[in-house]
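Student: Would you be able to build a 3D model of this:
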Amino acid sequence: MKPSTPLLIDVGSTYFKLGSASETRQWPRDFSRPILEDLMTKCGDEIAAYPPGAIESHVSFEEIRKVHLPRHECSVKGHDNAAITYTFSSVGDPKGIVIDHRALYDGAAIVSTYLEIRPDDVISGLLSFNLDYGLNQLFTTLYNTATLAIHKFVLPADFFTHLIDDGVTVLPLMPIHLSQIFDVDPHRIPQPQHFRRLRAVTSSGGNLTAQMIENVSTHFPDARLYSMHGLSEAFRSAYLDPAQIYIRPDSIGKAVPDVELYILNEQGEACKPREVGELIHRGPASTRATGTPPRPPPGASRASASWRRCSAPKGASPTRSSSPAGTTSTPTRKATSTSSGARTT
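Tutor: Here you go, the predicted model:
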């Protein structure tokens, strides 16, 4: 039998209150859960006993549902410019990289696929958000509703404490970091059992040495090491399967999901094995443009960058991807074609 008296719901900043004709009950809120989920878990049986018209709330029940199941309208288009990051690239000149919203999304989705990122993952936020590699960690975290544990590297001891106390499961690094964190007395590095939660270590921004690979294997034995290669004109282009890291450590591996990679010579033809050519990225996560800021004249306060759109190398036929962003071929760096993949030069 349905109660005839109304049920009063009070959603406070730290509690839920349910008041009926006979009693008032209170529950503390769990801030790790959405409001509606927390309310229904604790008070669902009492609320279900009342018809909708008999429920009164200091906060509209429909408003609570909107918070739990939001529907947002957004006028931003995928091809709209979202950010500019800067890189010194392989030639040492500073370049600005224009990134659209779709590239940010695609980069997060692609990396999440081959790293198998989960909502319960804790990603180390060691990298600067000024870099595309660091920015990708932020959007990968949001894409998977995972956790990003921000840390500024100062000393190896603090870094290892960060891994243990924050329960890091995914550790994105650059080769320079791998040199710094293990450049201490081995006896000062915590035992491997303290890093059992760490399941993946990723590296980009340079080549891994045999010593770096050995250090990761020794101190993080439960983690898989992903050698990844991103480019100035693309978030991520290739990764080496962790099972191959000891077999061909100099290889960039294979193309990431939804991306095609080619090594073309100056005639726009596919390179033969051991022939040096240009690495071409076709598919999502390509940036919109790159530009080199000109040196300001004496006394000038600001100088605008001269942007150029990424285009295919001379002799190569333009290609289009099926990506909604309408990405095009992007010239990258020199590479040597091999029978099992590509090696950067």
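
Student: For the rest of this, base every contact and every neighbour count on C-alpha atoms.
Tutor: OK.

Student: which SS state does residue 62 fall under?
Tutor: When classified by DSSP: H, G, I helix; E, B strand; the rest coil, residue 62 comes out as helix.

Student: whoops, residue 140 was the one
Tutor: helix.

Student: Distance check, it against residue 172.
Tutor: Between residue 140 and residue 172 the distance, using Cα to Cα, to the nearest Å, works out to 12 Å.

Student: same question, residue 80
Tutor: Look at residue 80 and residue 172: by Cα to Cα, they are 28 Å apart.

Student: Looking at the two, which is more packed in?
Tutor: residue 172 (20 against 13; other Cα atoms under 10 Å).

Student: Now the more buried one: which helix or strand?
Tutor: Element membership of residue 172, judged by DSSP states H and E, is strand 170-173.

Student: Run the chain-centre distance for that strand.
Tutor: How far strand 170-173 lies from its chain's middle: 10 Å, per Cα atoms, centre = their mean, to the nearest Å.

Student: Contacts for the helix or strand following that strand next, please.
Tutor: Using DSSP H and E, the helix or strand that follows strand 170-173 towards the C-terminus is helix 175-181. Outside helix 175-181, the residues that touch it by Cα atoms under 8 Å, 6 or more residues apart in numbering are 155, 156, 159, 203, 204, 205, 206, 207, 208, 212.

Student: does the last one count as helix, strand or coil?
Tutor: Okay, so that is residue 212. Note that with three-state DSSP, the state of residue 212 is helix.

Student: and the nearest residue to it once chain neighbours are set aside, how far is that from residue 205?
Tutor: Nearest residue to residue 212, sequence neighbours excluded (Cα to Cα, 6 or more residues apart in numbering): residue 178, at 6.2 Å. Going from residue 178 to residue 205 by Cα to Cα gives 12 Å.

Student: Could you do residue 211 as well?
Tutor: 17 Å.

Student: For the two, indicate the residue with more neighbours.
Tutor: residue 205 (17 against 12).

Student: what comes into contact with stretch 219-232?
Tutor: Against stretch 219-232 from outside (Cα under 8 Å, 6+ apart): 87, 89, 97, 191-192, 195-205, 208, 213, 216-217, 236-242, 245, 252, 332.

Student: Filter those residues down to the buried ones.
Tutor: 87, 97, 195-205, 208, 213, 216, 236-242, 245, 252, 332 (16 or more other Cα atoms under 10 Å).

Student: Which members of those occur in strands, if any?
Tutor: Per DSSP state E, strands hold the following members of the buried ones among the contacts of stretch 219-232: 87, 97, 200, 201, 202, 203, 236, 237, 238, 239, 240, 332.

Student: Let's compare: structure for the following, please.
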Amino acid sequence: MNISVQLHNIAGRLGGKPAYYFMDQASTYAELDAAVTRFASGLEQLGIKKGDHIAVLLGNSPHFIISLYGALRLGATVIPINPVYTEDEISFILLNGDVKAVVCLDLMMPLAEKMQKHLPEVQQFIICESGQGGGSNAGGMTDKMKAFADVVSIGSPNYEGPDLGEDDTAIILYTSGTTGKPKGAMLTHRNLFSNAQDVADYLKINEDDRVVTALPMFHVFCLTVVLNAPLMNGGTLLIVPRFSPKEIFRLAKKYEPTVFAGVPTMYNFLYQYPEGDAEDMKSLRLCISGGASLPVALLENFEKKFNVAVSEGYGLSEASPVTCFNPLDRPRKAGSIGRSIVNVENKVVSELGEEVTPGEVGELIVRGPNVMKGYYKMPEETAAAIREGWLYTGDLARMDEEGYFYIVDRKKELILVGGYNVYPREVEEVLYSHPDVVEVAVLGVPDPNFGEAVRSFVVSKNPALTEEDLISYCREHLAKYKVPNSIEFLAELPKNTTGKILRRALRKQVLQQS
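Tutor: Got it, this is the predicted structure:
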């Protein structure tokens, strides 16, 4: 079984039900499945075959879903790429990923033309209409370019595709590459199907759910939790091309969604939105947070304002991604990523790989059918990440007596002040609890006396708030060595397209100032 076959099965049972709404237009499961089938067949007629690699450079749209499920039905391997990446970043992934075909918007045609010269291995560019100029009828289409609509139109409605093995590579997700070049995590059909099904079961996602799809589809959090899990169970997606609080509240009023998933910055924007009203969110039965740790103060403020529970979970690309979620059948624990989902094991280990006692901090490791087969063309990195069947996440965590896990921080983000461990998240939690603080990021900077010092970057809604005000506030709640020795106020914090705060950009800023 794989997610594309499951989509076909759902279409056979719920063909007339809306699979998604996009730009206020509905498309049924039967229509979606027919487009997926034709696109898979059309790809084959262009010379794409089972095992070939196809890059998808698209934002949130029906084009993305049809490309993903169509390529998987053909047996091709999909490589989702953030379309706002630079030319160098995209070129690296296309070359390293041995990509044979690219699906992209017409707005990227100039880039596609340049890539034809530098990347001869890419045999086909499939161009999607953006509605913003360009497109399949515009000039500039070369022999290597085909319009998305034309690929669908030439496909057979009766195409069935080849037999696929559960260990065949379905997707290669290139990690963000905070150190060195990004690595391609190879996820199999079994990885994707098992995690989507387990997440859907754990969160009780069903055909009555309407799920706000505002996270980027090319990101694994959205891919599994907000796209695959609902479609596998007959839910309806409310596709948001680009996140904005105004659009979320508009959708909430019109379509009465039952599930919202986002990263902490999205929750912060929704909470701070002046026109946001609890009445607009009354249809939500569940909010899901992931991608980064959700500050406890923000979680509690959001829940109080909108009267909806936020269930925090945890995952990473190499695990398809979900390993933990707060259970829905009991009160969630603030600050916790929850317990292991069904079929997945998590444990906390020491530097020697030995399980530590509850409450003790160590590295979180994961085992289950969701764990990747390895990094593409990187056997040494694969061997370092997966040992005796366990995936080493690089995250520091602790587990309580009831089996709830808490992320302490990234192993590489640990700050050593005079030999004492300082976890950035602990300092961030304190700063977030200040009523005038909107966003925070904490990192370690070189210090001649203590090795490292704590520096904080803060976005405040009160222009009168001073550095000394916040340092004094931290002294009331933190041990002396954990208190920031400097606080810099910014208009906004740098973020990636998923809304995750970019610590490396702040670190680069610090280096430039020194």
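
Student: ok so, going back, map the residue nearest to residue 212 of structure 1 onto structure 2.
Tutor: Residue 178 of structure 1 maps onto residue 267 in structure 2, with residues paired by TM-score structural alignment.

Student: separation between that match and residue 284 of structure 2?
Tutor: Residue 267 of structure 2 is 14 Å from residue 284 of structure 2, by Cα to Cα.

Student: Likewise for residue 117 of structure 2?
Tutor: For residue 117 of structure 2, the distance to residue 284 of structure 2 equals 49 Å [Cα to Cα].

Student: Among the ones in strands among the buried ones among the contacts of stretch 219-232 of structure 1, which one lies nearest to residue 291 of structure 1?
Tutor: Using Cα to Cα, residue 97 comes nearest to residue 291 of structure 1 of these, at 6.8 Å.

Student: Quick one: the strands in the stretch 201-345 of structure 1, in order.
Tutor: Using DSSP state E, counting those that start in this stretch, the strands assigned to the stretch 201-345 of structure 1 run over residues 224-231, 234-240, 254-255, 260-264, 276-282, 289-292, 306-309, 330-338, 341-344.

Student: go on, the stretch 101-250 of structure 2?
Tutor: Ranges of strands within the stretch 101-250 of structure 2 are 124-128, 145-147, 169-174, 184-188, 210-213, 236-239, based on DSSP E, counting those that start in this stretch.

Student: Redo those as CSV? Include distance to residue 3 of structure 2.
Tutor: Formatted as CSV, these follow (distance: least, Cα to Cα, whole Å):
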stretch, distance to residue 3 of structure 2
strand 124-128, 23
strand 145-147, 26
strand 169-174, 10
strand 184-188, 11
strand 210-213, 18
strand 236-239, 16
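
Student: What sits closest to residue 256 of structure 2 if chain neighbours are left out?
Tutor: Setting aside the residues directly before and after it, residue 256 of structure 2 is nearest to residue 283 in space (Cα to Cα, 6+ apart), at 5.3 Å.

Student: Tell me the counterpart of that neighbour in structure 1.
Tutor: Using TM-score structural alignment, residue 283 of structure 2 pairs with residue 197 in structure 1.

Student: what lines up against residue 98 of structure 1 once you look at structure 2?
Tutor: In structure 2, residue 98 of structure 1 lands on residue 186 (TM-score structural alignment).

Student: For the nearest residue in space to its match that is not next to it in sequence, list the residues it contacts.
Tutor: In this structure, residue 186 of structure 2 finds its nearest non-sequential neighbour in residue 172, 4.6 Å apart by Cα to Cα, 6+ apart. By Cα under 8 Å, 6+ apart, residue 172 of structure 2 lies in contact with 77, 78, 79, 80, 184, 185, 186, 187, 376.

Student: Which of the residues you listed are still contacts in structure 1?
Tutor: Among these, the contacts conserved in structure 1 (both residues aligned by TM-score structural alignment, their matches' Cα atoms under 8 Å) are 184, 185, 186, 187.

Student: what's the spacing between the nearest residue to the second one once chain neighbours are set aside and residue 96 of structure 2?
Tutor: Sequence neighbours aside, residue 375 is the residue nearest to residue 185 of structure 2 in space, at 4.6 Å (criterion: Cα to Cα, 6+ apart). As for residue 375 of structure 2, its distance to residue 96 of structure 2 is 11 Å (criterion: Cα to Cα).

Student: Those two: which is more packed in?
Tutor: Higher neighbour count among residue 375 of structure 2 and residue 96: residue 375, with 22 against 14, using other Cα under 10 Å.

Student: so what's the more buried one up against?
Tutor: Neighbours of residue 375 of structure 2 in contact, by Cα under 8 Å, 6+ apart: 183, 184, 185, 186, 381, 382.

Student: State whether the fourth one and residue 374 are indeed in contact, as I suppose.
Tutor: Yes. Here residue 186 of structure 2 lies in contact with residue 374, judged by Cα atoms under 8 Å, at a distance of 5.6 Å.

Student: what's the overlap in contacts for the two?
Tutor: Counting by Cα under 8 Å, 6+ apart, the residues touching both residue 186 of structure 2 and residue 374 are residue 318.

Student: For these two, indicate the residue with more neighbours.
Tutor: Taking other Cα under 10 Å, residue 186 of structure 2 and residue 374 do not tie; residue 186 has more neighbours (27 against 23).

Student: got the contact list for the more buried one?
Tutor: 169, 170, 171, 172, 173, 318, 372, 373, 374, 375, 376 are the contacts of residue 186 of structure 2 under Cα under 8 Å, 6+ apart.
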